[in-house]
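Chemist: Got a predicted model here, sequence first, then my questions.
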Amino acid sequence: MQPLPSLPFPAYSYKMEEITRSFTKEETTGPVIRYEEVKMDSARMLWYKYTADQEYHIPMRLEKERVELHFKLQGRSGVSYADQHLIMTANQQSIFYQRELEGEYILFPGEESAFFEIEMPMAVFGSLVTDESQFLQNFFHKLQTPRHYLWPGYCMHITPKMHHIITEMHTTTYKGQMKRLFLEAKMIELFLLQVSGYDEEYLQPATLRPQEIDALHAARQYIGQHFAEDCSIISLAGQVGLNQKKLKQGFKVLFGHTIFGYVSHVRMEKAKQLLLDEQKTVGEVAELVGYQHQQHFTAAFRKKYGILPKTLKQ
């Protein structure tokens, strides 16, 4: 296995930049690679193809925090980081969270391999998060946990409509600002298709028995008392004696909130009380209501109340 140098990708810019680059085997002493890249302030989009005669490991280092929409179109490839090892095969798609990531891309020999990916800065992803999607609430909640440096979310098949949109994005004849607007619109459409597919697991109607209703009320009471602690689906299901699927579906049906939406609501209400009634800094309040990072707390508070926490204090 021969190592290859990392490919240089410049930072985001407010103008759209397009790059097409090919590397022959003679140039890289490795696989034949071709990529086409579009970079904007709102996203980086990459169409990537390669053929390899053996397995190659390409070093990677990602310092920024980002969310990636990944679509494996042909063949298979992988990524290795610390004790995590993920391989995706043809026609699979996923949503990743990545931060301070150092590891390797793994290229496998065989037929041509291809993928399309969209990298979103956290500010862009945060603007798309909504309480109406339990998947997004689940995803966003996991971002509060510092151990999730590489979190692959869920993995599902690429639908024919997704394939069509990706092809449209690649072959559009728009130029300049019109192309930028087209790509951003299609990016959001693709994101919505992914999220709606993942949400189907959460939003199926649930039939609740009396003992299950009692358990769900116990879950809500537990959240009210332990909102700053681990209120993950797994731990909450263990606390009240329900399986995870019934807990997620039943909570939404009975209370009209996703679990993570309700946890966020309780945290924000408590934070508002602390900011108004006690002499605590915004950082102290963020920690007291269970946020690892003050910026995540500030974003959540502003999303719910429309003002910054420091403004409320003033």
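Modeler: All right, it came through fine.

Chemist: from here on, contacts and neighbour counts on C-alpha atoms
Modeler: Fine.

Chemist: Now do the helices in the stretch 151-300 of the chain.
Modeler: With DSSP state H, counting those that start in this stretch as the definition, the stretch 151-300 of the chain shows helices at residue ranges 160-171, 176-199, 210-226, 233-240, 244-255, 259-277, 282-288, 294-305.

Chemist: Of all those, which one is nearest Y105?
Modeler: helix 160-171 (22.4 Å; C-alpha to C-alpha).

Chemist: Please enumerate residues in contact with that closest one?
Modeler: Helix 160-171 has contacts (C-alpha atoms under 8 Å, 6 or more residues apart in numbering) with F116, F182, L183, K186, L190, L193.

Chemist: What residues of that helix count as buried?
Modeler: Under the neighbour-count criterion of 16 or more other C-alpha atoms under 10 Å, helix 160-171 has M162, I165, I166, M169 buried.

Chemist: swap in stretch 56-72?
Modeler: 56-60, 65-72.

Chemist: ok, now stretch 107-127?
Modeler: Neighbour counts using 16+ other C-alpha under 10 Å place 107-109, 113-122, 125-126 of stretch 107-127 among the buried residues.

Chemist: Would you format the helices of the stretch 151-300 of the chain as JSON lines with distance to V79 included?
Modeler: Putting the helices of the stretch 151-300 of the chain into JSON lines (distance: least, C-alpha to C-alpha, whole Å) gives the following:
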{"stretch": "helix 160-171", "distance to V79": "22"}
{"stretch": "helix 176-199", "distance to V79": "21"}
{"stretch": "helix 210-226", "distance to V79": "36"}
{"stretch": "helix 233-240", "distance to V79": "26"}
{"stretch": "helix 244-255", "distance to V79": "29"}
{"stretch": "helix 259-277", "distance to V79": "29"}
{"stretch": "helix 282-288", "distance to V79": "33"}
{"stretch": "helix 294-305", "distance to V79": "27"}
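
Chemist: one more structure, for comparison:
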Amino acid sequence: MKIRFKSIGFNNGELKKCFDKGMRTSLLLENKHSNLNVGTGELKEIHLNQAFVLHQNYNNVNLENHSLQIKQSQSVFLLQFVMEGNKTISINDIEYHLTRNTYNLFYIPSLSYTHNYFQTKKNILNIYFKESFLKDKMGKSFINNSKQYLEAKKENQFYSFFEKGLVVNKQLRNIINEFLTCSFEGVTKKSYLEAKLTELVLMALASNYSATKTYNLREADKENLIRIENYMRANLKEDLSIEKLSALAGFNTSKFKNDFKEVFKMPVFKYLTSLRIEKAIELILKHDYTISQASYEVGYKNPQHFTVAFKKKLGYLPSELLT
């Protein structure tokens, strides 16, 4: 299996990696790139048994927005943690967003795709592995219960396991920091890193295991909820109360709240807050809205309330998007 990374950030313009079947190795293979073309910092490679880790931690002083083009010879999973920066994955004219302090799990078939970055500072942990690794760590049921993934795999299509990026909480950050700052050497270091990687994968995915399960709702109810979710996206500026949304769906409030959580894996207002924050970030970064303008546009009458919700969800202030 081969993965080819192309970027002006690399001294020779690209980084090529070759892996055995299942990305297996009996050795700990590490490499660092500190002399980057686009700025200061470090690009670190770690190849462990069944997994390849690429840590991007640098500031781009020569340009703010740049891309990383990737081509791979086989399908692979990517568990990506964005601690600093904002980015998208572009595949066949479709974009998947990840903002600062979020993560997601992607299935990527054999094709070419692009990572686009929108801020100068980047601290991103990329973990590549095959399906066998995921089954070893999470069990076969994690894969088998994800009907949408199995369909995407059959059709050779890109798949995002979580519709929204999940928050990199303090516990995950601590594990990532322990993984990246390991001071052991030799076999001890290899064992420690593999143990920490397993812990990181389990903590990131096991707590969200229900997101991969199928649900037992009537098809008509499911379609109704998807219609309401689309309505929410298109009308973020409105006062979207439970009573109003329930009435639009034709459900009582109790059924609406329970069924919505079953389908979208979070309570209605938590989901609505995520939509509003995601849209506000887009308005600020791509359309030059002020924080006050963006907060009003997505339904907050008081910008301070938006700031509190933003900080609670992502762990930093919206003003830091502009630094």
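Modeler: Perfect, I can see it now. This structure is a prediction, so every number in the text was calculated from the model and none was measured.

Chemist: follow-up on the earlier one: nearest to K304 of the first structure, of the buried residues of helix 160-171 of the first structure?
Modeler: Here the nearest of these to K304 of the first structure, counting by C-alpha to C-alpha, is M162; it sits at 31.6 Å.

Chemist: so what corresponds to the closest one in the second structure?
Modeler: M162 of the first structure maps onto L172 of the second structure when the alignment is built from TM-score structural alignment.

Chemist: now T20 of the first structure
Modeler: Aligned against the second structure by TM-score structural alignment, T20 of the first structure finds its counterpart in K32.

Chemist: Mind telling me what element that match is part of?
Modeler: Counting by DSSP states H and E, the secondary-structure element that holds K32 of the second structure is strand 29-33.

Chemist: returning to that earlier point: select, out of the helices of the stretch 151-300 of the first structure, the one closest to L136 of the first structure.
Modeler: helix 176-199 (7.3 Å).

Chemist: quick one on the thing from earlier: ok, for the match of T20 of the first structure, nearest residue in space, not its chain neighbours?
Modeler: K44 (4.5 Å; C-alpha to C-alpha, 6 or more residues apart in numbering).

Chemist: what does that neighbour align to in the first structure?
Modeler: For K44 of the second structure, the equivalent position in the first structure is taken to be E36, counting by TM-score structural alignment.

Chemist: From A90 of the first structure, how far off is E168 of the first structure?
Modeler: When C-alpha to C-alpha, to the nearest Å is applied, the distance between E168 of the first structure and A90 of the first structure equals 19 Å.

Chemist: Now do the same contact list for S110 of the second structure.
Modeler: S110 of the second structure neighbours (C-alpha under 8 Å, 6+ apart): K71, Q72, S73, Q74, S75, V76, N156.

Chemist: could you redo the last one with a cut-off of 7 Å?
Modeler: Applying C-alpha atoms under 7 Å, 6 or more residues apart in numbering to S110 of the second structure gives the contacts Q72, S73, Q74, S75.

Chemist: In strands, which of those residues fall?
Modeler: Q72 (DSSP state E).

Chemist: Would you mark the buried spots in the host helix or strand of A152 of the second structure?
Modeler: Assignment of secondary structure by DSSP H and E places A152 of the second structure within helix 147-154. Within helix 147-154 of the second structure, the residues that qualify as buried are Q148, Y149, A152, K153, counting by 16+ other C-alpha under 10 Å.

Chemist: can I get the residues you listed in TSV with distance to V308 of the second structure?
Modeler: Listed next are these as TSV, based on distance: C-alpha to C-alpha, whole Å:
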residue	distance to V308 of the second structure
Q148	35
Y149	35
A152	38
K153	40
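
Chemist: Tell me the one among those nearest to N224 of the second structure.
Modeler: Ranking the buried residues of helix 147-154 of the second structure by separation from N224 of the second structure, with C-alpha to C-alpha as the measure, puts Q148 on top at 19.2 Å.

Chemist: That closest one and D221 of the second structure, how far apart?
Modeler: The gap separating Q148 of the second structure from D221 of the second structure is 19 Å, by C-alpha to C-alpha.

Chemist: Now do the buried residues in stretch 248-263 of the first structure.
Modeler: Within stretch 248-263 of the first structure, the residues that qualify as buried are 248-253, 257-263, counting by 16+ other C-alpha under 10 Å.

Chemist: re earlier: could you identify the most distant pair in the buried residues of stretch 107-127 of the first structure?
Modeler: Farthest-apart pair in these is P109 and G126; separation 37.4 Å (C-alpha to C-alpha).

Chemist: ok, now how distant is the residue lying closest to E112 of the first structure once chain neighbours are set aside from R302 of the first structure?
Modeler: The spatially closest residue to E112 of the first structure, leaving aside those adjacent along the chain, is T51, at 4.8 Å (C-alpha to C-alpha, 6+ apart). Relative to R302 of the first structure, T51 of the first structure is positioned 47 Å away (C-alpha to C-alpha).
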